[in-house]
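Engineer: Need coordinates for the below:
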Amino acid sequence: MGRGTGAGADYKPWFTIQDVPSSGRTHRPHGMKTGRVHHLLSDIERDLFYILDWSPSVIDIREQFPLDRGITQAIAERIGVRHPRDTATRTPLVMTTDFLCDAMRDGRRVLIARSVKPVDKLQDDRVVEKQEIERRYWVEQDVDWGIVTDADIPATYAENIGRVHNCASVADLAQPFPGYYAEKAALIAREVPMRAYLTLHQFCAEMDLRLALPPATTLMLIRHLIATRVLVCDTT
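Structural biologist: The predicted structure is shown next:
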């Protein structure tokens, strides 16, 4: 499969972090839903990805999704704006949407498209022109489209999800034998209700000692249990 095609674990983004210079930090988190590495070009994309990946209604997440160039060129011509072009060759570029997701709404599987932009960038007329091309593209496809800015992201919520996100899988960690961490996590999960009187720090210290684990191992496994929803906590 080529770039911009596939679904789930087989999807390949049109752009990877190696292809595009980014004004912010780039990120390559491992998706809990897709089981693949996602290519995210900014902190805002990372935070929205955490929220989408955590949402029970979201089924699949495709980042840097390519739009049909013929359609975007026609839209640009119709509304009288310049279509993005390569600065050197003047060749029309393929436009992309930051996230295209499959989600369940009212028992139906639907598509949701989201563009991610820093709020201050929306003061730039050229950015607004390109967003209008993208908006009209998805309206014509009858797809729910919207812009998400840093002002729209609940920062604490995204940060809390981020704390557990990379602990979703423990199978690939170096361990004494296959299933070692899964076995210890199951033991820890059983102990949590019986030690609700302890602080998290106290509980982790006690379990590290009781199970002869290296320091902070229980904390990592607690995060794993939250990420896999064995333990439930308030992430807001």
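Engineer: Could you use CA atoms for every contact and neighbour count after this?
Structural biologist: Will do.
Engineer: Need the three-state assignment for the residue nearest the centre of the chain.
Structural biologist: A centroid search over the chain (Cα atoms, centre = their mean) returns F49, at 2.0 Å, as the residue closest to the centre. Secondary structure assignment for F49 (DSSP: H, G, I helix; E, B strand; the rest coil): helix.
Engineer: one more, for comparison:
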Amino acid sequence: MSGSWKNNTKIKRLMAEGRGQGVGSDYIPWIKTNEFSSKGRATRIFGVKTGRLHHLNSDNQYRAFLTFEFANQVLDLRESYPLLDVMEVIDEKDDLRFDKFQDKETREGYVITTNFLLTVKEPGGNEKFVARTVKNTSELKRKITWEKLEIERRYWLNRQVDWKVLTEKQLPRQLAKNIEWVRETLLGSEGNLDKEQLSITLLKYFLENDEFPLKEVLKSFDKQEGLQKGSGLFLFRYLLAKKEIRVDMSKTIDLSTNVKNLLL
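Structural biologist: Sure, this is the predicted structure:
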């Protein structure tokens, strides 16, 4: 803990709760969605990779989370990561406006957080940390936003961690929408559907009927296997979520397209 927090009762309490500590399912974000009034739409979502509830404070953060989680190279996602040792890590800080981020009455500093700290697997197999801050472009017009970003930039630079700012321009809505649509199948099933076995059967069925529109193939598959209506579509989404088949996730998935023209 930074020396500047030693006398801060609230921060000491949060640290005692384990906030900003742990990895994977054990990590607890520094800020939870129910603890403050967000300007954006707050979301709590169960992580497929982490096995825990994630607290996200805007639509942009939600889209970023979906994109990160879907990426094969991302192993762990820690949101609202606190820079508790910021004063020790940053060497050149005399020109940084830490005074802008403190309680006006008590003069106690706020804990600055970075939206996401990711654990990423590199092509060679090594793991590294990647930090990402998510902002709406409208926020970038404010001087105080840039002052906070500069603190974050220097912190991660000194930690030798790759850090970037993402806006809605780098977070396509359609990609996030498609990921949201398919990831639901990883967390549940349709009744008593054996999605593991039947998805393999559906893969073979695609190969035998790739000249026909996807929606017709799925309808025929349901009938052939004696499944409830919509089961084939669920299994198709599951195959996409598992990346057993691939489509262009950045575009609308058109079910009327022939199977061979849709799959990559």
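Engineer: if we can go back for a sec, just tell me what the residue nearest to the centre of the first structure corresponds to in the second structure.
Structural biologist: Under the alignment (TM-score structural alignment), F49 of the first structure pairs with F65 of the second structure.
Engineer: Could you tell me which residues make contact with its match?
Structural biologist: Listed by Cα atoms under 8 Å, 6 or more residues apart in numbering, the contact set of F65 of the second structure is empty.
Engineer: Equivalent analysis for F99 of the first structure, please.
Structural biologist: 61-65, 113-115.
Engineer: which position in the second structure aligns with it?
Structural biologist: F99 of the first structure maps onto F116 in the second structure, by TM-score structural alignment.
Engineer: I151 of the second structure versus its match, what's the distance?
Structural biologist: Look at F116 of the second structure and I151 of the second structure: by Cα to Cα, to the nearest Å, they are 15 Å apart.
Engineer: L207 of the second structure too?
Structural biologist: Plainly put, L207 of the second structure is 54 Å away from I151 of the second structure if you go by Cα to Cα.
Engineer: Mind checking which of these two has more residues around it?
Structural biologist: Between L207 of the second structure and I151, counting by other Cα atoms under 10 Å, I151 is the more crowded of the two (20 against 11).
Engineer: got the contact list for the more buried one?
Structural biologist: Contacts of I151 of the second structure by Cα under 8 Å, 6+ apart are L96.
Engineer: what's the answer for R44 of the second structure, then?
Structural biologist: Residues in contact with R44 of the second structure, defined by Cα under 8 Å, 6+ apart, are 33, 53-56.
Engineer: Check the secondary structure at M104 of the first structure for me.
Structural biologist: Applying three-state DSSP: M104 of the first structure is strand.
Engineer: Spatially nearest residue to it (excluding sequence neighbours)?
Structural biologist: S57 (5.2 Å; Cα to Cα, 6 or more residues apart in numbering).
Engineer: quick one: contacts for the one you found?
Structural biologist: 103-105.
Engineer: quick one, strands of the first structure?
Structural biologist: With DSSP state E as the criterion, the first structure has strands at 58-66, 96-105, 108-116, 144-148.
Engineer: Looking at those strands, which is nearest to L213 of the first structure?
Structural biologist: Closest to L213 of the first structure of the strands of the first structure is strand 58-66 (Cα to Cα; 35.3 Å).
Engineer: which bit of the second structure covers that closest one?
Structural biologist: Going by TM-score structural alignment: strand 58-66 of the first structure matches residues 74-82.
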